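Peer 1: here are the coordinates; sequence isn't available:
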């Protein structure tokens, strides 16, 4: 009986040039020579058993994100919930419902998958977008950079805090490798943002790595520690926006020429 319904689903899908999951049950029922209500009764009231039967027959029923997107999402959730150490390709394959060889082919191994996760959930995409259209006013620019960092730390699932935790706990581990790989791109974006102000003499002469550390260090430290501080009954924190304003003002006082 399962073979009969799978064959009807595939026939209806081919006739419409669509994935099985996107074909109405009425069309599948017609291909199987029965009414929609009869088909639903056979399936137990939901089409999920049919999609699973098609999958067991070796055909992806579709109707869900591609394997690459599922893997990135699954890996991000595993990193946030269990840490980088537990985010193996086997665990990601199981969570994303895809084959292990598929992951190897899509990402060139675990390192490639972790790089794709960081590219999706880290600060670089927003920072590069800011560098493509930067505000001319330096105080506004500093606050916008802070906003990018704040959003990256707050983004769910919480990938960035987990990467920092792994980097601190395991020198030379995957977290540290991911952060090291990020530095050239991050530095390039920040140079694009700050170079006009350095050239114009608005920032005092100092090594550029120090300019970057003074800009990112305080807000990064605050976002890493904030969950712990918020859980303390003895501490009432200002809002993140207030903290950002204070740190931005301190940064400008320290680097302005």
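Peer 2: Noted; the coordinates are in hand. Because the structure is predicted, anything quoted here is derived from the model rather than measured.

Peer 1: from here on, just use CA atoms for contacts and neighbour counts.
Peer 2: Fine.

Peer 1: so where do the helices sit in the stretch 101-250 of the chain?
Peer 2: Remark: helices assigned in the stretch 101-250 of the chain by DSSP state H, counting those that start in this stretch are 110-121, 124-132, 138-154, 159-169, 174-199, 208-230, 240-255.

Peer 1: got the contact list for the third one?
Peer 2: When you say that, I think you mean helix 138-154. Applying Cα atoms under 8 Å, 6 or more residues apart in numbering, the external contacts of helix 138-154 come out as 121-123, 126-127, 130, 134-135, 159-161, 193, 197, 215-216, 219-220, 223-224, 240, 244-245, 248-249, 252.

Peer 1: quick check: residue 70 vs residue 93, distance?
Peer 2: 9 Å (Cα to Cα, to the nearest Å).

Peer 1: what about versus this one:
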């Protein structure tokens, strides 16, 4: 239940965080705010009610608050609920209540449950981070590989409960909308991104000419195996530990593929 005193406490803490980091209030997800407060996302939601309650207090104290669209709020809310309860236990009504919007808005902007699932996967999976790195990657192979591994590990382990729920949905419903999306849309885009980067190094004589699937397996196999193991066991790696693991993976990959 919402507590006005707690909302004020959260607002004060968030304002301090914004002042220290230079971030904007609208850049913080509910997961970010929960981490700042040292509580779980579900506890935060239970105590403040909707995100809008916190935004109102922040705005009253002069923080710049940009209201997210119903689509973005629904994706964020769905991710948190999927991570907490599993995809099969979450209804559109629950998501709408958490996001402060209507079920009709979710259906209109995301296409209902299936569209919401794919939107959550696309946002929280490694693809956005990988695409950002490969838009302007380090010139040398190993630093680029290390940065890519850091981003993949950050997505897979930083949002561990969300990604665990996504993979459980794919495994349990191989013919479902999310599994089909991953096979037909997500995977080809990811392969295209990675092969564009690797082919440049092959052409430069840095990487051996190997079959595409072999190159991709050598890069992705170890990090996916490590990430899935962590998701399955609930293992938590700190950012420092993830960075060290990324360096080890990058070194091993480069040893395997260098010309």
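Peer 2: Nice, thanks for sending it over. As the structure is a computational prediction, the values presented were derived from the model and not from experiment.

Peer 1: follow-up on the earlier one: Serialize the helices of the stretch 101-250 of structure 1 to JSON lines and add fields for mean neighbour count and distance to residue 75 of structure 1.
Peer 2: Shown next, in JSON lines, are these (neighbours: other Cα atoms under 10 Å; distance: least, Cα to Cα, whole Å):
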{"stretch": "helix 110-121", "mean neighbour count": "19", "distance to residue 75 of structure 1": "7"}
{"stretch": "helix 124-132", "mean neighbour count": "17", "distance to residue 75 of structure 1": "18"}
{"stretch": "helix 138-154", "mean neighbour count": "19", "distance to residue 75 of structure 1": "17"}
{"stretch": "helix 159-169", "mean neighbour count": "20", "distance to residue 75 of structure 1": "9"}
{"stretch": "helix 174-199", "mean neighbour count": "16", "distance to residue 75 of structure 1": "14"}
{"stretch": "helix 208-230", "mean neighbour count": "15", "distance to residue 75 of structure 1": "21"}
{"stretch": "helix 240-255", "mean neighbour count": "16", "distance to residue 75 of structure 1": "28"}
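
Peer 1: need the nearest residue in space to the counterpart of residue 105 of structure 2 in structure 1, chain neighbours excluded.
Peer 2: Counting by TM-score structural alignment, residue 105 of structure 2 corresponds to residue 102 in structure 1. Leaving aside its chain neighbours, residue 102 of structure 1 sits nearest to residue 67 (8.0 Å; criterion: Cα to Cα, 6 or more residues apart in numbering).

Peer 1: mind checking the helices of the stretch 101-250 of structure 1 for the one nearest to residue 88 of structure 1?
Peer 2: Comparison of these against residue 88 of structure 1 by Cα to Cα identifies helix 110-121 as nearest, at 7.2 Å.

Peer 1: now do that closest one: distance to the chain's middle.
Peer 2: 8 Å (Cα atoms, centre = their mean, to the nearest Å).

Peer 1: aligned to residue 130 of structure 1, what sits in structure 2?
Peer 2: Aligned partner of residue 130 of structure 1 by TM-score structural alignment: residue 133.

Peer 1: for that match, give its distance to residue 197 of structure 2.
Peer 2: 10 Å.

Peer 1: what sits against residue 129 of structure 2?
Peer 2: 151-152, 155.

Peer 1: how do these look in structure 1, which are kept?
Peer 2: Shared with structure 1 under both residues aligned by TM-score structural alignment, their matches' Cα atoms under 8 Å, the contacts from those are residue 151.

Peer 1: of the contacts of residue 129 of structure 2, closest to residue 176 of structure 2?
Peer 2: Comparing the contacts of residue 129 of structure 2 against residue 176 of structure 2 with Cα to Cα places residue 155 closest, at 22.8 Å.

Peer 1: that closest one matches what in structure 1?
Peer 2: Residue correspondence to structure 1 (TM-score structural alignment): residue 155 of structure 2 is matched to residue 152.

Peer 1: before we move on, what about residue 211 of structure 2?
Peer 2: Counting by TM-score structural alignment, residue 211 of structure 2 lines up with residue 207 in structure 1.

Peer 1: for residue 116 of structure 2, same thing?
Peer 2: In structure 1, residue 116 of structure 2 lines up with residue 113, judged by TM-score structural alignment.

Peer 1: and its match, how close does it get to residue 220 of structure 1?
Peer 2: 24 Å.

Peer 1: for residue 160 of structure 1, same thing?
Peer 2: Distance of residue 160 of structure 1 to residue 220 of structure 1, computed by Cα to Cα: 10 Å.

Peer 1: thinking again about what came up before, tabulate the helices of the stretch 101-250 of structure 1 (JSON lines), appending distance to residue 77 of structure 1.
Peer 2: Converted to JSON lines, the helices of the stretch 101-250 of structure 1 look like this (distance: least, Cα to Cα, whole Å):
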{"stretch": "helix 110-121", "distance to residue 77 of structure 1": "10"}
{"stretch": "helix 124-132", "distance to residue 77 of structure 1": "19"}
{"stretch": "helix 138-154", "distance to residue 77 of structure 1": "14"}
{"stretch": "helix 159-169", "distance to residue 77 of structure 1": "8"}
{"stretch": "helix 174-199", "distance to residue 77 of structure 1": "15"}
{"stretch": "helix 208-230", "distance to residue 77 of structure 1": "18"}
{"stretch": "helix 240-255", "distance to residue 77 of structure 1": "24"}
